[in-house]
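> 3D, please:
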Amino acid sequence: MSSTHSQVRAVLLTALLVVTSFASIGSSAAQGERPTLRLGVAAADLQTLDPHFASGTQDRTIVDMVFNGLVRYVPGNAPDIEADLATEIPEPTMEGTSQVWTFALREGVMCHPSASTEAYELTADDVVYSLEKSANVDRSAYAADYAGMTVAKVDDYTVTITMETPLSPALFLPKVANYSGGFIVCSQAVEALGDEAFKTAPVGTGPFMFSQYNPQNAVTLVANDDYFRGQPKLAGVEARYIADSTSLQLGLQARELDVIDGLNEAQWVDQINGEEGLIADIFGAAEVTFVNFNTTVEPLNNPQVRQAIAYALNRDDFVALSGEPVAAPVYSVVPSEFMDGGLTQEEAAAADVEYAYDVERAQQLMEEAGFADGFEMELITSELDSYRRVYEVMQESLGEIGIELQINVVDHATMHE
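The predicted structure is shown next:
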């Protein structure tokens, strides 16, 4: 959202948690065969595998393996970015008041075959098509991020991206990285399949190719042995959709699954790590919970009300939902653990933007703002526990200063709309 219409307060950082059974993965490899990874996904079904709409973990888990960006976050060191479909990260130039980034593409990168198209070499046409699709509000959930961007083909292996408003590399490169609208789709396949069919039959250039989708059951991927970074070490990935966390855990313990999405709970992590052959791997930062204030509507257009809300929210209460080390407090929307420029607690305090928990100060600000008796406010949240529980903590906390929250719980896809 535009900074003129919203303000934010960072509250909680949650790490990414996966659990692996090494005994089951190793059994196939020991026989000299490439194993197929059986991945348990904590969802009832996918929402969409069109990368320009994918927002839930159950979708991004798949699209990350199927698509590439011009650049990518370095595996295992996500704050760093390196070239991917591009041969290198260019230095921008200025043409008048506009900024121009010129990307040279790798030659010989192959688009996967699909039900309607043969495999073919990715070119600048696909890059232009993809980024224009990302900027189209009817074909992308991330169109706002691509406003003011013009993409042009120079030749088959060169594209230029012109920004009306110049951006630093830290702000520009994520737009063309392997995330959200930065994924490059194969234009011939999208046009042949149509946008709707593409949502359940994605075609990209990544290490794994789409093979099959069984609704409310599984997505099967197979290795792309022509992958430009080399043949994958896995024969494929079978992503099984299992919404119930107990069933996921039982499947792992029975060695019917190799990897599952773990529960974001410190106690659960300790339990799993106590079982032979299982490892709960915590890494991140994965997700940051923060509060957006729409400053164009009453009473959130009153800075004292926004400050009161910030003071009334205790970071420790949110961390307690998962427990450390699964969760930790943060002090800026982009946490210092993730990227340079994020604020530490000390830096936030020095800048007078920490808003350490102080319910008395919050009540005082509410009175000064003319809301001593509080007010009502309606919020919408996802049905997913990881979202809903945060809103419930907020509901209880703000109730202490007279703000009555009505929480409407909807399915995850509806929330993103």
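> only C-alpha atoms from now on, for both contacts and neighbour counts.
OK.
> a helix runs through Ile62, doesn't it?
Yes - assessed with DSSP: H, G, I helix; E, B strand; the rest coil, Ile62 lies in a helix.
> what about the helices in the stretch 151-300 of the chain?
169-172, 187-193, 195-198, 245-253, 266-273 (DSSP state H, counting those that start in this stretch).
> turn those helices into TSV, columns for distance to Asp126.
Compiled in TSV, the helices of the stretch 151-300 of the chain are given as follows (distance: least, C-alpha to C-alpha, whole Å):
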stretch	distance to Asp126
helix 169-172	20
helix 187-193	5
helix 195-198	15
helix 245-253	38
helix 266-273	43
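> most packed of these?
Highest mean neighbour count of the helices of the stretch 151-300 of the chain: helix 187-193, a mean of 19 (counted as mean count of other C-alpha atoms under 10 Å).
> give the contact list for the closest residue to Pro113 other than its chain neighbours.
Nearest non-adjacent residue to Pro113, counting by C-alpha to C-alpha, 6 or more residues apart in numbering: Ala119, 4.1 Å away. Taking C-alpha atoms under 8 Å, 6 or more residues apart in numbering as the criterion, Ala119 is in contact with 110-113.
> ok, back up a step: out of the helices of the stretch 151-300 of the chain, which is closest to Asp45?
helix 245-253 (13.9 Å; C-alpha to C-alpha).
> which strands and helices lie in contact with that closest one?
If you count contacts as 3 or more C-alpha pairs under 8 Å, 6 or more residues apart in numbering; DSSP states H and E, helix 245-253 packs onto strand 6-21, strand 259-261.
> who wins for proximity to Asp358 among the ones you listed?
Taking C-alpha to C-alpha, strand 6-21 is the member of the helices and strands packed on helix 245-253 nearest to Asp358, at 14.4 Å.
> so for Val66, which of the helices of the stretch 151-300 of the chain sits nearest?
Taking those one by one with C-alpha to C-alpha, helix 195-198 is closest: 12.5 Å.
> need the residues that contact the closest one.
Contacts of helix 195-198 (C-alpha under 8 Å, 6+ apart): 49-50, 139, 190.
> nearest residue to the middle of this protein?
Ser55 (6.3 Å; C-alpha atoms, centre = their mean).
> what sits against that one?
With contacts defined as C-alpha under 8 Å, 6+ apart, Ser55 is in contact with Ser180.
> likewise Lys153?
124-125, 128, 159-160.
> structure for this one too, so we can compare:
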Amino acid sequence: MNHLKASLLATVMALPLAAHAETPDDVLVVAQNIDDIVAIDPAQAYEFTSGELVTNLYDRLVQYDAEDPTTLAAGLATDWAVDPENKTITFTLRDDAVFTSGNPVRGEDVVWSFARVIKLNLTPAFILTQLGWTPENVEEMVTADGNTVTVKYDGDFSPAFVLNVLAARPASVVDKATVLEHEQDGDMGNAWLNANAAGSGPFALQSYRPAELVRLTANDDYFKDGPKIDSVIIRHVAEAATQQLLLESGDIDMAKNLTPDQIDSITSDDIKVEVYPQSAVHFLSFNQKTESLTPEAVWDAARYLVDYEGMTNSIIKGQMEVHQAFWPKGFPGSYDETPFTYDPEKAKQILADAGVETPISVTLDVINSAPFTDMAQSLQASFADAGINFEILPGTGSQVITKYRERSHEAMLLYWGPDFMDPHSNAKAFAYNSNNSDDAYAATTTWRNAWAVPDDMNDMTTAALTESDPAKREEMYVELQERVQEKSPIVIMFQASYQVAMGEDVTGYVNGATSDFVFYRLVEKD
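Down below sits the predicted model:
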């Protein structure tokens, strides 16, 4: 970077809030609340913002990328061969990938990176340990010979499931030689990697000051197209009002944490707002321990008693969009049909035809904060139209979730998000419950609502996990979503959305359904 660019960047960072400036043409300046970061080492990073940083600093063997964050694509591996019988996937590494240190990416870097996650055993390690890897066996399960890496797994898994695990954050490949130079007391470089980076991604970490600033610079040796911008500066700005002021004054290019009201108040033609579907799905569920909620007609009627459009046009405008299946839109295998609309007359007819006596009185547990209490009040009003009367029971998040885990609720308004990008993550939660007894606790919506899932649906969920044909596997998950959508005591209503306000001249920004799919590589400022 030349002296003029450096001076411009310094000016941008030093500007008082009341000043007006234009950011440099080749620098994207972002205002964002980044105080959630605990760690940026990919073996430990588990927060929203840290996921965003890891994605832009590191690569994986296979990955979801900026061109299409819904499609699993080649990363550090150019191709791979699957042997489902021997539970083995063999990867061929590309020969043009280098770390930002200048070191080439080698097979031994992959082996060491995976083993490092397992041996450190920090928060996200569970994603990789699903494959049967332990500190004792991981270096036998993952081996390298030149530019060939062989991955073995232990379990009845579809290779597609395994590939999605290997596309997750903790499977990022780090520069072994550089990291070991900074090892302290056997920590495998963990302390150093929580202040620095050693990846091969599209950007290098130029500076990181917790709860203050992140500065990324373009990796000119990146093996894919881009980055198209020289630098990304992420300023920690906790206050949404300050973010709006900075954006409207031209001191930043992008504001990531504006409220819906602030979004609505933007009138400048120089600012646009993009909406990105997120991974959390929001649902209303009925505990099958409550006798009045066990008739299937109650489930069927409920789907026509949600004022979907009314809520998305008012109390959750910009925060959620209508989505009625358990796997989020924007993920491979999603089912995006929304057949249900608010129709209280149809709901009343369904109940009458089934001989369900009304009124029905039901308690509805909800987290005591916006927008959840507002959503509960909307449901209370719309369900009353058909004689289903909700008594709203607000509580703290921990109180509501504890009650849910105990199966002591009647109706519940809550949300669910996947741990990683594979449909089994949610299918197990919404379409599987092989043991409905009280002492068979499972962290699923099905068990928590005491829904004894039909045997054939349980079988399909298990079969989809092991199906080796990716296309057939996605079809199975679509069918599971259709079945849950049509007949279950869980009414999936919405998917979270994320609004980002940015300068009209900013193009190419990609924000997938999770923070792991935030990409700056294709950003340009016209």
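> tm score of chain vs chain?
The TM-score (TM-score structural alignment, normalised by the length of the first structure) is 0.67; 352 aligned residues with a C-alpha RMSD of 4.4 Å.
> of the contacts of Lys153 of the first structure, which pair is most distant in space?
Largest pairwise distance in those, by C-alpha to C-alpha, is 11.7 Å, between Asp125 and Thr160.
> what about the residue nearest to Pro113 of the first structure, distance to Glu378 of the first structure?
Distance, Ala119 of the first structure to Glu378 of the first structure, using C-alpha to C-alpha, to the nearest Å: 50 Å.
> cool, Val334 of the first structure as well?
Counting by C-alpha to C-alpha, the gap from Val334 of the first structure to Glu378 of the first structure is 26 Å.
> neighbour count for these two, which is higher?
Val334 (19 against 9; other C-alpha atoms under 10 Å).
> wait, isn't that one in contact with Gly342?
Yes - Val334 of the first structure is within contact range of Gly342, at 5.2 Å (criterion: C-alpha atoms under 8 Å).
> intersection of neighbour lists for the two?
Counting by C-alpha under 8 Å, 6+ apart, nothing touches both Val334 of the first structure and Gly342.
> returning to that earlier point: what about the residue nearest to the centre of the first structure, which SS state?
Classification of Ser55 of the first structure using three-state DSSP returns coil.
> in the second structure, what residue corresponds to Asp80 of the first structure?
Matched by TM-score structural alignment, Asp80 of the first structure corresponds to Thr71 in the second structure.
> got a list of what the residue nearest to Met366 of the first structure when sequence neighbours are not counted touches?
Take Met366 of the first structure and drop its neighbours on the chain: the residue closest to it by C-alpha to C-alpha, 6+ apart is Ala372, 5.5 Å away. Contact analysis of Ala372 of the first structure by C-alpha under 8 Å, 6+ apart lists 363, 366, 402.
> what distance do you get for the last one to Asp358 of the first structure?
Right, Gly402 of the first structure. Gly402 of the first structure is 15 Å from Asp358 of the first structure, by C-alpha to C-alpha.
> before we move on, the earlier item: what about the residue nearest to the centre of the first structure, distance to Asp225 of the first structure?
With C-alpha to C-alpha as the criterion, Ser55 of the first structure and Asp225 of the first structure are 28 Å apart.
> ok, Ile282 of the first structure next?
Distance of Ile282 of the first structure to Asp225 of the first structure, computed by C-alpha to C-alpha: 30 Å.
> quick one: which of the two has more around it?
Between Ile282 of the first structure and Asp225, counted using other C-alpha under 10 Å, Ile282 has the larger neighbour count: 19 against 15.
> show me the contacts for that one.
Ile282 of the first structure sits next to 15-18, 326 when contact means C-alpha under 8 Å, 6+ apart.
> ok, now with 6 Å
Taking C-alpha atoms under 6 Å, 6 or more residues apart in numbering, we find Ile282 of the first structure in contact with 16-17.
> ditto for Gly69 of the first structure
176-178, 182-184.
> run the last query once more with 10 Å
Applying C-alpha atoms under 10 Å, 6 or more residues apart in numbering, we find Gly69 of the first structure in contact with 83-86, 127, 174-185, 205-206.
> in the second structure, which of those remain in contact?
Of those, the ones still in contact in the second structure (both residues aligned by TM-score structural alignment, their matches' C-alpha atoms under 10 Å) are 83-86, 127, 176-177, 179-185, 205-206.
> can you give me the buried ones in stretch 363-375 of the first structure?
Buried residues in stretch 363-375 of the first structure, counted by 16 or more other C-alpha atoms under 10 Å: 363, 365-367, 371, 374.
> so which of those is the closest to Pro166 of the first structure?
Leu365 (38.8 Å).
> the closest one touches Asp373, doesn't it?
No - Leu365 of the first structure lies out of contact with Asp373 (C-alpha atoms under 10 Å); the separation is 11.9 Å.
> tell me, what's touching those two both at once?
Ile401.
> for stretch 372-389 of the first structure, how far is the first residue from the last?
In stretch 372-389 of the first structure, first residue to last residue: 27 Å (C-alpha to C-alpha).
> and that stretch, how far out from the chain middle?
22 Å (C-alpha atoms, centre = their mean, to the nearest Å).
> related to what we said a few turns ago, what about the nearest residue in space to the match of Asp80 of the first structure that is not next to it in sequence, how many residues close to it?
Nearest residue to Thr71 of the second structure in three dimensions, chain neighbours excluded: Tyr64, at 5.9 Å (C-alpha to C-alpha, 6+ apart). When counting by other C-alpha under 10 Å, one arrives at 23 neighbours for Tyr64 of the second structure.
> what about Tyr64 of the second structure, which SS state?
strand.
> hang on, it packs against Thr70?
Yes - judged on C-alpha under 10 Å, Tyr64 of the second structure makes contact with Thr70 at a distance of 6.6 Å.
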